[in-house]
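*Asks:* The following comprises the amino acid sequence and a computationally predicted model.
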Amino acid sequence: MDSSVLRAATRDAFKKVGVHTPGWEDPRPGGEPPDDADFEKCDDPAKFRILAARAEAWCEALTQTGLAERENLEPADELWQELPETPPDIRIVRLRPKKAASVPLVFGFGWLMGEPEAYVVVGAGEPAAVISLQPQCACDACDIGSDLLLQDFDDIVMNIVSGQLVHVTADQFTIHTSPQGPVVDGQLAGQTTSDLEQLFADVRAGKSQYPSVYGARWW
């Protein structure tokens, strides 16, 4: 088992679970700037249900490969370390890895502009730290097409199940690792790159002074 096998299993599962959530092209493939009006609207919020389908594909891939067990849960505040900006109030799926040293993956499904399950919160740990809200922005100006949207979603999930994620809740901010670099929510208050690297290193070494989420890869 490696990450490429798991990604392939997810793509195969998506061919079935994503049959009713079609993809779409990047509306500005040449990098053209959006119209000002595009920042104020989303013509088709239902298209983002493709993210829920992708989450289900990950659920199928992770359970059918024997890496995790699925738990279907009712939405509840205590499932989260901190409540998401928009709490997912439809349903929750927690994937509990078979390896005790790994951390659970959580998907929370909610409403977006009146569309059910067009909004997905990705979390890690128990209770779960919020790792990402998807879509990050639903306005037409930020539309990048479904291929890049799903690629970004896959990278977020893989960061968790591969054991690469480190999430730290510090005094004035939260921060976690990602393939694109550290993701910060809050004020860093003069923290340098070296300081942040030390935060992550302390978590990996099991000596962080802050609440943190970190675990082994699932396979």
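*Replies:* Arrived safely.
*Asks:* From here on, just use CA atoms for contacts and neighbour counts.
*Replies:* Will do.
*Asks:* now the strands for this protein?
*Replies:* Counting by DSSP state E, one finds strands in the chain at the ranges 68-73, 91-97, 105-112, 115-124, 129-134, 166-169, 173-176, 183-186, 212-214.
*Asks:* Among those strands, which comes closest to residue 32?
*Replies:* strand 129-134 (23.4 Å; CA to CA).
*Asks:* Show residues contacting that closest one.
*Replies:* Under the contact criterion CA atoms under 8 Å, 6 or more residues apart in numbering, strand 129-134 has outside partners 51, 80-84, 119-124, 153, 156, 167, 176, 213.
*Asks:* Tell me who's in contact with residue 26.
*Replies:* Residue 26 makes contacts with 143-146, as judged by CA under 8 Å, 6+ apart.
*Asks:* ok, second structure coming up, stack it against the first:
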Amino acid sequence: MTTLQRLCAEVARRYAALDLPAWPDPHPDGAPPREEEYSRVTEPQRYRIAAARARVWAEVLAEVGAAVAPDPVRGIPLDEAGRADLSVPVDRALRVAPPAGVDGASPWWLLETDVPQDDDGGVLPVLRGAVGAPGQVHAVLPDCGCDACDPGSDELLEAVDQAAVRAVGAGVSLRGRHGLRRRDWHVHWRSDGTAEGLGRVPGWPFEALTDACRDLAAGGRPRLPRGTEATVRAGWFPEA
């Protein structure tokens, strides 16, 4: 039986054979970053390990029935400010669809963007993981890239694995717009109880929205903010 635990072990084994860059956490034991680190990006190209790890995930998933193929998407909406006219460029994209016969599961996208760096002419490789549609981004890795926010390679790879496990796991997403400016908001809830969101809905605390997600996952019909788009996803594989 294919389980997430076995998939994680196989991904780690194959990735180790690639012999890609590794580096320690530059701020061990919670040491605070120096002020100058916030404006510095050392060896930005080393962050390519995030996309490399994600591609290993795609390879392993393909071998257990997932359909993996390049996607022609070249841009996704930037919803941070609720601005439909802003977008993020995409340089490379893979669509990873669930195995045949898995009802209610959603596809996963690996979206790579090469962000030019002004100081040395290099690029910072950024990976976005989207679930359900290319614009429904659940993870951005690295989330910054500056030396102050550098967690070290082990934590970055762990974040990629976590994003992959959550992408193929069960969950609920709520999306909508509110206010005169029609600002976007969303909440992504996962079966492990974790959740994150972007934007606020007046009169709806974050906890109320996650409770609604939990109710939807259990087959309920909770009250939701007006105009909410709700997506309930089944998991691809057993988690144990």
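*Replies:* It's in. Note that this is a predicted model, so its numbers are computed, not measured.
*Asks:* Any idea what the TM-score comes out to?
*Replies:* Here the TM-score for the pair of chains, by TM-score structural alignment, normalised by the length of the first structure, is 0.85; 212 aligned residues with a CA RMSD of 2.4 Å.
*Asks:* sorry, back to before: now tabulate the strands of the first structure in a markdown table and tack on distance to residue 40 of the first structure and mean neighbour count.
*Replies:* Shown next, in a markdown table, are the strands of the first structure (distance: least, CA to CA, whole Å; neighbours: other CA atoms under 10 Å):
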| stretch | distance to residue 40 of the first structure | mean neighbour count |
| --- | --- | --- |
| strand 68-73 | 34 | 15 |
| strand 91-97 | 28 | 21 |
| strand 105-112 | 15 | 24 |
| strand 115-124 | 18 | 24 |
| strand 129-134 | 18 | 21 |
| strand 166-169 | 33 | 22 |
| strand 173-176 | 29 | 20 |
| strand 183-186 | 24 | 12 |
| strand 212-214 | 36 | 22 |
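*Asks:* Just put those in JSON lines and tack on distance to residue 3 of the first structure.
*Replies:* Putting the strands of the first structure into JSON lines (distance: least, CA to CA, whole Å) gives the following:
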{"stretch": "strand 68-73", "distance to residue 3 of the first structure": "15"}
{"stretch": "strand 91-97", "distance to residue 3 of the first structure": "15"}
{"stretch": "strand 105-112", "distance to residue 3 of the first structure": "16"}
{"stretch": "strand 115-124", "distance to residue 3 of the first structure": "18"}
{"stretch": "strand 129-134", "distance to residue 3 of the first structure": "19"}
{"stretch": "strand 166-169", "distance to residue 3 of the first structure": "18"}
{"stretch": "strand 173-176", "distance to residue 3 of the first structure": "20"}
{"stretch": "strand 183-186", "distance to residue 3 of the first structure": "22"}
{"stretch": "strand 212-214", "distance to residue 3 of the first structure": "18"}
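*Asks:* quick one: which of these is nearest residue 198 of the first structure?
*Replies:* strand 166-169 (11.3 Å).
*Asks:* returning to what we had before: by neighbour count, which of the contacts of residue 26 of the first structure wins?
*Replies:* residue 143 (20 neighbours; other CA atoms under 10 Å).
*Asks:* Hmm, that one is touching residue 25, no?
*Replies:* No - applying CA atoms under 8 Å as the test, residue 143 of the first structure and residue 25 come out as separate, 9.4 Å apart.
*Asks:* Residue 213 of the second structure pairs with which position in the first structure?
*Replies:* Alignment note (TM-score structural alignment): residue 213 of the second structure maps to residue 200 of the first structure.
*Asks:* do the same with residue 152 of the second structure
*Replies:* Here residue 152 of the second structure is matched to residue 145 in the first structure, going by TM-score structural alignment.
*Asks:* burial count for the match of residue 213 of the second structure?
*Replies:* Residue 200 of the first structure, neighbours per other CA under 10 Å, totals 23.
*Asks:* any idea how far it lies from residue 74 of the first structure?
*Replies:* Per CA to CA, to the nearest Å, residue 200 of the first structure is found 32 Å from residue 74 of the first structure.
*Asks:* dump the residue contacts of the match of residue 213 of the second structure.
*Replies:* 166-168.
*Asks:* ditto for residue 153 of the second structure
*Replies:* Neighbour list for residue 153 of the second structure: 21-25 [criterion: CA under 8 Å, 6+ apart].
*Asks:* please redo it, this time with the cut-off set to 10 Å
*Replies:* Shown in contact with residue 153 of the second structure (CA atoms under 10 Å, 6 or more residues apart in numbering): 21-25, 46-47, 49-50, 159.
*Asks:* can you tell me how far the residue sitting nearest the centre point of the second structure sits from residue 195 of the second structure?
*Replies:* The centroid of the second structure falls nearest to residue 139 when counting by CA atoms, centre = their mean (2.2 Å). Counting by CA to CA, the gap between residue 139 of the second structure and residue 195 of the second structure amounts to 12 Å.
*Asks:* Pull the number of nearby residues for residue 177 of the second structure.
*Replies:* 20.
*Asks:* Please say which position in the first structure it maps to.
*Replies:* By TM-score structural alignment, residue 177 of the second structure lines up with residue 171.
*Asks:* For the second structure, which segments are assigned as helices?
*Replies:* With DSSP state H, the ranges of helices along the second structure come out as 4-16, 48-63, 153-167, 206-217.
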